[in-house]
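# build me a structure from this.
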Amino acid sequence: MVRQSQGFLSQLYALSDFLCIQLVFLFSWWLKFDSGLIPYDNPLPFERYVLWSSIYGAMAVFISYFMNFYTPKRKKRFSYELFTIIQVHLISLMFLLSFLFVFKELDVSRSYLLLFLVNNILFISFYRFILKITLKHYRQKGYNKQYVLIVGAGSLGRKFYDNLSLYPELGYEVIGFLDDYQSMHEQSWKNYKPILGKVDELEHYMDKEMVDEVIIALPLYAHEKYPQIINACEKAGVKTLIIPDFYSYLPSKPFFDNFAGIPLINVRDIPLDEFRNRFFKRAFDLFFSVSAIIVLAPLLLLIALGIKLTSPGPIVFKQERVGLNRRNFMMYKFRTMRVQTGNTSDTQWTVENDPRKTKLGSFLRKTSLDELPQFFNVLFGHMSVVGPRPERPFFVEQFKGEIPKYMVKHHIRPGITGWAQSNGLRGDTSIEDRIKLDIFYIENWSFIFDIKIIFKTIVKGFINKNAY
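Here you go, the predicted model:
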């Protein structure tokens, strides 16, 4: 059966990826050099490209193994696979370029390499998507099942059973429950798999039934049974997962961390806590902000000139905001108001028809053009292109006492635009709704999610009725 041959399947995935890369090589070669659709200079011999394509394919497979890409992913969303595919092929291309430089293979077409990279990402993503959809379909039909035994028939075990039944496409089937207090639970027992026996009979049922995973759903007072259960599962080679009895008190998706050699439950899973994710996000921020500054340089100069000619005072307005890890920084904006005295701008909201605004400032605020200098904040590391919008210290102190989880937004760098802003929540809108979307973004960050937010911001436009 498939579930008994995971090692073979991993090798099959690796071979499929390698063959797909070679097919992409042939297609890219035809598109670049034989189709007549793209002009080109005289290429290197075909055999040289075959050699480098084979080396690239081997590197991509090796990096995929290194990144655990060939491990079971039935619990993962496709966005995880897509992001990993992009990472694998960008890293593989970097290694290939390094090899080409070392071996002085300077005549390889750069446009061909770009075409090869893009086609690899597209083709492999497509076949992985089709494969994932196909597997989900067959699992719903009852094939490729994973069999689960739940230890604990109380409210915790039943809650897990109810939730699992909502996702038939994952291909999990509950064999039954084990519990020491069978008669206590039977009164409220309906529409559930049977209670097979007591917890001490776990080894017997793992020998008798085909069990892939054991879910421990016992209350806290039964924690002394955990060593016995885990040892039995380890002996049988069965995976063991524990549902903590206090999971309902956790504010979000928890995960295990390690601190000073001790495993800890981290109550909030933040993808950007991982170094590789922070690295890729920061690299993208630098590339995007530099590109934006270069492309928008004429517009920046025009706005600066307009501000200087229409009202006295500085061109750029600096204001203290709270950023990553609750550290304050100075955020830059084009000045849209007359020069203020004191700290009124730090403690007052801007309102519709605010008399402090200049005529040009009203236009800049309405079109969000006053935010453009924040690309320099991105360069300096204060901000990211995408993230929760930063707030002034005065209002942070006010909101953190009024709005639950408000301070969670400071776990990552603030952004020029964000999931809340791209959904229209800016200006005079609900802070509670903004925080919900900010936390969703923080817990579900991916490179593709950032691209989606940027695209959505551009498509919906920068003009907003709540932007005063």
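# alpha carbons only for contacts and neighbour counts from here, please
Will do.
# check contacts around Gly197.
Phe177, Leu178, Asp179, Asp180, Gln182 (Cα atoms under 8 Å, 6 or more residues apart in numbering).
# mind redoing it with 6 Å?
Applying Cα atoms under 6 Å, 6 or more residues apart in numbering, one finds that Gly197 lies in contact with Leu178.
# roughly how far apart are it and Met206?
To Met206, Gly197 is 12 Å away according to Cα to Cα, to the nearest Å.
# now do Ile307
Using Cα to Cα, one gets 75 Å for the distance from Ile307 to Met206.
# between the two, point out the one with more neighbours.
It is Ile307, of Ile307 and Met206, that has more neighbours when counted by other Cα atoms under 10 Å, with 23 against 19.
# give me the element that one is part of.
Counting by DSSP states H and E, the secondary-structure element that holds Ile307 is helix 297-310.
# next secondary structure after that helix?
Past helix 297-310, the next helix or strand by DSSP H and E is strand 316-322.
# hmm, who's touching the helix or strand following that following strand?
Past strand 316-322, further along toward the C-terminus, the next helix or strand under DSSP H and E is strand 328-334. Strand 328-334 is touched from outside by Val316, Phe317, Lys318, Gln319, Glu320, Arg321, Val322, Asp370, Glu371, Pro373, Gln374, with contacts defined as Cα under 6 Å, 6+ apart.
# which residues touch the third one?
The one in question is Lys318. The neighbours of Lys318, taking Cα under 6 Å, 6+ apart as the test, are Met330, Met331, Tyr332.
# which one (most neighbours) among these?
For these, the largest neighbour count, defined by other Cα under 10 Å, is 24 neighbours, found at Met331.
# that residue and Asp212: what is the separation?
With the distance defined as Cα to Cα, Met331 ends up 53 Å from Asp212.
# same check, this time on Glu443
When Cα to Cα is applied, the distance between Glu443 and Asp212 equals 29 Å.
# the two: which is more packed in?
In this comparison of Glu443 against Asp212, neighbours counted by other Cα under 10 Å, the higher total goes to Asp212 at 21 against 16.
# any idea how far the more buried one lies from Lys136?
Between Asp212 and Lys136 the computed distance is 18 Å (Cα to Cα).
# just Glu105 next, same as before
Here the distance between Glu105 and Lys136 works out to 44 Å (Cα to Cα).
# second chain to compare with the first, below:
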Amino acid sequence: MIRLFKHYVPHTVLLLGLIDFAMLMLAAEGGWMLRGWQIAGKLDPEAARLPLMTTFALVLQLAMIGVGVYGVEALQSLRFAVPRLFVAITLGVLLLSLIFFLVPSVTFWRSNLLYATVLALVALGGVRLMLGRSLGADLFKRRVVVLGAGPRAARLEALARRGGSGFAVACYIAMNDGPTAVAQAVNRADIANLPAYVVRLGASEVVLALEERRNALPLQDLLRVKTTGVHVNDLSSFLERETGRVDLDSLNPSWLIFSDGFSAGRRLSSIGKRLFDIVVSAAILVLGMPIILLAALAVRLESDGPAFFRQRRIGLYGQSFEILKLRSMRLDAEVGGIAVWAQEDDPRVTRVGAVLRKLRIDELPQAWSVLKGEMSFVGPRPERPQFVSDLEARLPYYAERHMVKPGITGWAQINYPYGASTEDARHKLEYDLYYAKNYTPFLDVLILILTMRVILWPEGAR
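This next block holds a predicted model:
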């Protein structure tokens, strides 16, 4: 994987993204050439066309990222990728129309845009048709040697078999540190020279998946492996990179303390994030007010009771605050004020509320909390005090998610379905810790773009 601004991007995704960008630039140029041929006129100079072509390519590629064109399913299935390409191109053209209205200097002729869009769709579909399943083949995967053959190594074996995995295990080496869970493992005693063996396998990385490292850690071997140019990694760091989450099962406090992350040099990025929150939340409250009022009217017409409700949540540094939401449940949803997890097809949700939740309209009033500075647009979702008390007692490191400001959308929301149990909360905590540890403005922008996919395809929305 390539690390961009502390976030890991798979080689396959980066390669395909670069190819797609080139195809989009060529499609934009093709649109100009077809327009010039149609009117038998002379093309504008390249220097004049370049900003327009770049705008076209960037906007369409951002739309592709947002709707999940570079997701695991889309990389593995043409049938899955093509519909998302259609949606991405459609959204991209709509966004381009808005940009052309606001910035006339980068405007395409309508016929140029039509030709370029058709060519882009053909080119992008053709790239995926030609590459097919080769994008997920071992050719694009890093070769890894795993030291260990116990349950930890078995987890890596399962992860390597998972669709979209960016690595292939060249060999498992049993270090005699516990029971063997990987049948094909090679015993360390049968390998005369471990560094030479690793190099001969063509591995670019060695991962420590030992069950007991106190007596089994082969320091001399690892030092020699390292000096051959092969990267040596521990299990927690490897899983963080490959899964985009902090793995609680392999985590220990010293790793959190000494590993890269939780940077204090965030002053400028925090100022920029706050300015973004103020501008966008104010715009949402002003422009979205008609939608909010219509939704509130629909809630009142369907059932008695207030259209809005306030709910106490836990935010930054464990401080409580109140969020404002449109009511989507019956008034008697929680008898006696006892907090209850939301469930799939929850019978407490009203008909209007179900629509509001699917379209995320019930979340719009939370822009007021963002404007006040109690929340941000991006961050871990704030939980209710009753849930927080229980989860802090059950889950290690749960309090650490409150070291960053809570948000309306977040890394956990785009990577894991709606949580309705302690086990779901555990999985989401792993993503929240990854966000807190690796926060950068780039990650915020990526989350905001990918939130489009969750809105269009609301997996797990309740």
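# overlap of the contact sets of Gly197 and Met206 of structure 1?
With contacts taken as Cα under 6 Å, 6+ apart, Gly197 of structure 1 and Met206 have no neighbour in common.
# quick one: the helices in the stretch 201-350 of structure 2, in order.
For the stretch 201-350 of structure 2, helices defined by DSSP state H, counting those that start in this stretch occupy the ranges 213-216, 219-227, 235-243, 253-258, 267-287, 289-302.
# can you put those helices in JSON lines and add distance to Leu448 of structure 2?
Converted to JSON lines, the helices of the stretch 201-350 of structure 2 look like this (distance: least, Cα to Cα, whole Å):
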{"stretch": "helix 213-216", "distance to Leu448 of structure 2": "40"}
{"stretch": "helix 219-227", "distance to Leu448 of structure 2": "38"}
{"stretch": "helix 235-243", "distance to Leu448 of structure 2": "19"}
{"stretch": "helix 253-258", "distance to Leu448 of structure 2": "26"}
{"stretch": "helix 267-287", "distance to Leu448 of structure 2": "12"}
{"stretch": "helix 289-302", "distance to Leu448 of structure 2": "21"}
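# which one of these is the most hemmed in?
helix 235-243 (a mean of 19; mean count of other Cα atoms under 10 Å).
# who's in contact with Gly460 of structure 2?
The neighbourhood of Gly460 of structure 2, defined by Cα under 6 Å, 6+ apart, consists of Pro417, Tyr418.
# quick one: it is in a strand?
No - the assignment for Gly460 of structure 2 (DSSP: H, G, I helix; E, B strand; the rest coil) gives coil, which keeps it out of a strand.
# if we can go back for a sec, now the helix holding Ile307 of structure 1, how far from the centre of its chain.
37 Å (Cα atoms, centre = their mean, to the nearest Å).
# what lies in contact with it?
Under the criterion Cα under 6 Å, 6+ apart, external residues in contact with helix 297-310 of structure 1 comprise Ile315.
# now do the helices in the stretch 301-450 of structure 1.
Here the stretch 301-450 of structure 1 has its helices, by DSSP H, counting those that start in this stretch, at 344-347, 359-367, 374-380, 393-402, 419-422, 431-443, 447-460.
# of those helices, which is nearest Ile265 of structure 1?
When the helices of the stretch 301-450 of structure 1 are ranked by proximity to Ile265 of structure 1, the top entry is helix 431-443, at 15.6 Å, counting by Cα to Cα.
# compute the inter-axis angle for that closest one and helix 393-402.
With axes from the mean of the first three to the mean of the last three Cα atoms, to 10 degrees defining the directions, helix 431-443 of structure 1 sits at 90 degrees from helix 393-402.
# chain neighbours aside, what residue packs nearest to the residue nearest the centre of structure 1?
By Cα atoms, centre = their mean, structure 1 has its centre lying nearest to Ser446, at 2.5 Å. Excluding the flanking residues, the one nearest Ser446 of structure 1 by Cα to Cα, 6 or more residues apart in numbering is Phe83, at 7.3 Å.
# closest to Ile63 of structure 1 out of the contacts of Lys318 of structure 1?
Using Cα to Cα, the shortest approach to Ile63 of structure 1 within the contacts of Lys318 of structure 1 belongs to Met331, at 39.3 Å.
# translate that closest one into the numbering of structure 2.
Under the alignment defined by TM-score structural alignment, Met331 of structure 1 corresponds to Ile323 in structure 2.
# sorry, back to before: out of the helices of the stretch 201-350 of structure 2, nearest to Gly125 of structure 2?
Ranked by Cα to Cα, the member of the helices of the stretch 201-350 of structure 2 that lies closest to Gly125 of structure 2 is helix 235-243, at 27.5 Å.
# residues near Ala461 of structure 2, how many?
Counted by other Cα under 10 Å, the residues lying close to Ala461 of structure 2 total 18.
# separation between it and Leu356 of structure 2?
Ala461 of structure 2 sits 11 Å away from Leu356 of structure 2 when distances are taken as Cα to Cα.
# Leu293 of structure 2 too?
According to Cα to Cα, Leu293 of structure 2 stands 12 Å off from Leu356 of structure 2.
# could you do Ser204 of structure 2 as well?
Ser204 of structure 2 sits 49 Å away from Leu356 of structure 2, going by Cα to Cα.
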